[in-house]
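[1] Please work out how this folds:
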Amino acid sequence: MTVVEYMLIGGAGGALIEAVAFFNRLGEWRAARLTPTGNKRRNPPSFLNFIDLPPVMAIAVARLVLGGAAATAYGTSGQATGTLGALTVGAAAPALLQQLGQIRQIREAVAQPATQQPGVQQMPADMVPNTKEGAAPEAVQEGGIA
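    Prediction:
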């Protein structure tokens, strides 16, 4: 598959998940329009009052972009192959990226202070020698050993 195909199919995976989320919102809107007995309310909420379109559209665009980018990255590196692989990675892109954000080293790299002087390298926290006996607390917390 080409890079463009991975982008398009991954974006379609992101759009598929957004379509499911939108379908769920429509069900909530329908439920809000009905009384507990199933009759239509006298003043039911309108579609535009119940669903906030600007954020919904922004999320849809973000899912398309994230899906396409993740499928391209996984596909071109050989981690996902074929149409189904690209579609699946595209659909799972927000969850995949959220999980990557939970990795301490990545989180620290992204959150480094902007005031750090260029050219001055600091030793990452997990590289500082541990002088105490036993495993470091963060290693125990993450399930590793020191």
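
[2] use CA for all of it now, contacts and neighbours both
    Fine.

[3] And the longest helix along the chain, what does it pack against?
    Ranked by number of residues, the top helix in the chain under DSSP state H is helix 3-33. Where contact means 3 or more C-alpha pairs under 8 Å, 6 or more residues apart in numbering; DSSP states H and E, helix 3-33 is packed against helix 53-76, helix 82-101.

[4] For the first one, buried residues please.
    Residues of helix 53-76 classed as buried under the neighbour-count rule (16 or more other C-alpha atoms under 10 Å) are 60-75.

[5] one more to line up against the first:
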Amino acid sequence: MHPTARVWTADGIGLVSRFPVDDLELNALHARAFGGAVEQVTPWAERLERHALTWVGAFDVGRLVGFVQVCWDGGSHAFLLDTAVDPGWQHRGIGTGLVRAAADDAAAAGCEWLHVDFEAHLEPFYLERCGFRPTSAGLLRLPGRQRAEGA
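    So this is what the prediction gives:
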């Protein structure tokens, strides 16, 4: 897949699939969106190219203000990860647009199911605004992978 651009909002926010990722810019967006410190992780571009079916960025006059990625099993199941919108741009429909664009990309790749895990306070966003339905799921924290702060 090649980068695909769509103008999504009336105020000109552009959604771009598989955009060239700047690691520092994406790390900074995640820090702002999730309220943490800027962390240097394995380079985003490398991880996305290796593991993601697609990723979508939301841009306001060239500034990255939102992001989501989709990983997959190579078949009919895709998994939504890392949905983030800069706090200054939240509550404008950008997150919903990102999820819809990611779902469109996954469907275009032949996926039948898009899975997402989320914390309880995000239920209205994912279930009501994005159209996911609730399911039973499980989560297992693997030993040795906890962050230093105990998250």
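
[6] quick one: TM-score?
    Superposed pair, TM-score by TM-score structural alignment, normalised by the length of structure 1: 0.25. Supporting alignment: 54 aligned residues with a C-alpha RMSD of 4.1 Å.

[7] that older thread, and the angle for the longest helix of structure 1 with helix 82-101?
    70 degrees (axes from the mean of the first three to the mean of the last three C-alpha atoms, to 10 degrees).

[8] quick revisit: how about the helices and strands packed on helix 3-33 of structure 1 in a markdown table, adding distance to A12 of structure 1?
    Formatted as a markdown table, those follow (distance: least, C-alpha to C-alpha, whole Å):
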| stretch | distance to A12 of structure 1 |
| --- | --- |
| helix 53-76 | 7 |
| helix 82-101 | 7 |
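
[9] Of these, which is nearest F47 of structure 1?
    Smallest distance to F47 of structure 1 across these (C-alpha to C-alpha): 9.6 Å, for helix 53-76.

[10] Quick one: list the elements packing against the closest one.
    Counting by 3+ C-alpha pairs under 8 Å, 6+ apart, helix 53-76 of structure 1 packs on helix 3-33, helix 82-101.

[11] Next secondary structure element downstream of the first one?
    Remark: after helix 3-33 of structure 1, the chain's next helix or strand is helix 47-50, criterion DSSP states H and E.

[12] ok so, going back, buried set for the longest helix of structure 1?
    For helix 3-33 of structure 1, the neighbour count (16+ other C-alpha under 10 Å) marks 5-18, 29-30, 32-33 as buried.

[13] Likewise for stretch 56-63 of structure 2?
    V56, G57, A58, F59.

[14] again, but for stretch 25-37 of structure 2
    So stretch 25-37 of structure 2, judged by 16+ other C-alpha under 10 Å, has buried residues L26, N27, A28, L29, H30, A31, R32, A33.

[15] Need the residues you listed in TSV (columns: distance to T96 of structure 2 and secondary structure).
    Shown next, in TSV, are the buried residues of stretch 25-37 of structure 2 (distance: C-alpha to C-alpha, whole Å; DSSP: H, G, I helix; E, B strand; the rest coil):
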residue	distance to T96 of structure 2	secondary structure
L26	19	helix
N27	21	helix
A28	21	helix
L29	17	helix
H30	17	helix
A31	20	helix
R32	18	helix
A33	15	helix
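
[16] got a markdown table for these, with distance to L114 of structure 2 too?
    Output for the buried residues of stretch 25-37 of structure 2, formatted as a markdown table (distance: C-alpha to C-alpha, whole Å):
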| residue | distance to L114 of structure 2 |
| --- | --- |
| L26 | 23 |
| N27 | 25 |
| A28 | 27 |
| L29 | 24 |
| H30 | 22 |
| A31 | 25 |
| R32 | 26 |
| A33 | 23 |
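
[17] closest to H51 of structure 2 among these?
    L26 (16.6 Å).

[18] wait, isn't W72 of structure 2 in contact with F79?
    Yes: taking C-alpha atoms under 8 Å as the definition, W72 of structure 2 is a contact partner of F79 at 5.8 Å.
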